[in-house]
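**Student:** Sequence first, then the predicted structure:
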Amino acid sequence: MAKKFPLQPPHPERICWGCDRYCPAGSLECGNGSERTMHPAEMLGEDWYLFGDWGIEPPGETKKPKDQPL
């Protein structure tokens, strides 16, 4: 089972976000590249998860089915 992906980690620059291992930036274990993968918040801003179809829900929100009336 994959770890839950944090929406706003306190120090995203300290971790590689390229796989489920979340290695420290100084000791990359997966060999997925020579540099760490940045967290989306570092590239797109703190509200990155509000835009686009990421397949995750912000805390406290749930999707309503489109075919059911309110």
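**Tutor:** Perfect, thanks for sending it.
**Student:** drop to CA atoms for contacts and neighbour counts, all remaining ones
**Tutor:** Noted.
**Student:** can you pull the contacts of the closest residue to Trp48 other than its chain neighbours?
**Tutor:** Among residues not flanking Trp48 along the chain, Ala41 sits closest, at 5.9 Å (Cα to Cα, 6 or more residues apart in numbering). By Cα atoms under 8 Å, 6 or more residues apart in numbering, Ala41 lies in contact with Leu7, Gln8, Pro12, Asp47, Trp48.
**Student:** Alongside the first one, take a look at this:
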Amino acid sequence: MAKKFPIKPVHPERICWGCDKYCPIDALACGNGSERTQHPVELFGDDWMEPILPFQEEDGENERDGS
């Protein structure tokens, strides 16, 4: 069974997030390469779980003049 994925870890930079092992950065056990996989909060910011809604234009903003 997979471990629960932490939404907002305290120190995400200390762990490799590439698999369910969550290895410390100085002892990568999964052979994931020489670099650790970053947590989404490091890549996208604290609001990485919030949905991004499509941009909605105001009525009449894109209408062309009839002249």
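**Tutor:** Happy to help now that I have it. What you are looking at is a predicted structure, and each value in this text was computed from that prediction instead of being measured.
**Student:** coming back round to it: tell me the residue in structure 2 aligned with the residue nearest to Trp48 of structure 1.
**Tutor:** In structure 2, the residue paired with Ala41 of structure 1 according to TM-score structural alignment is Val41.
**Student:** Tell me the buried residues within the contacts of Ala41 of structure 1.
**Tutor:** Neighbour counting by 16 or more other Cα atoms under 10 Å classes Leu7, Gln8, Pro12, Trp48 among those as buried.
**Student:** okay, those residues in a markdown table with secondary structure and distance to Gly33 of structure 1 next?
**Tutor:** Converted to a markdown table, the buried ones among the contacts of Ala41 of structure 1 look like this (DSSP: H, G, I helix; E, B strand; the rest coil; distance: Cα to Cα, whole Å):
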| residue | secondary structure | distance to Gly33 of structure 1 |
| --- | --- | --- |
| Leu7 | coil | 23 |
| Gln8 | coil | 24 |
| Pro12 | helix | 18 |
| Trp48 | helix | 24 |
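**Student:** Find the pair from those residues with maximum spatial separation.
**Tutor:** Using Cα to Cα, the buried ones among the contacts of Ala41 of structure 1 span at most 13.5 Å, a distance reached by Pro12 and Trp48.
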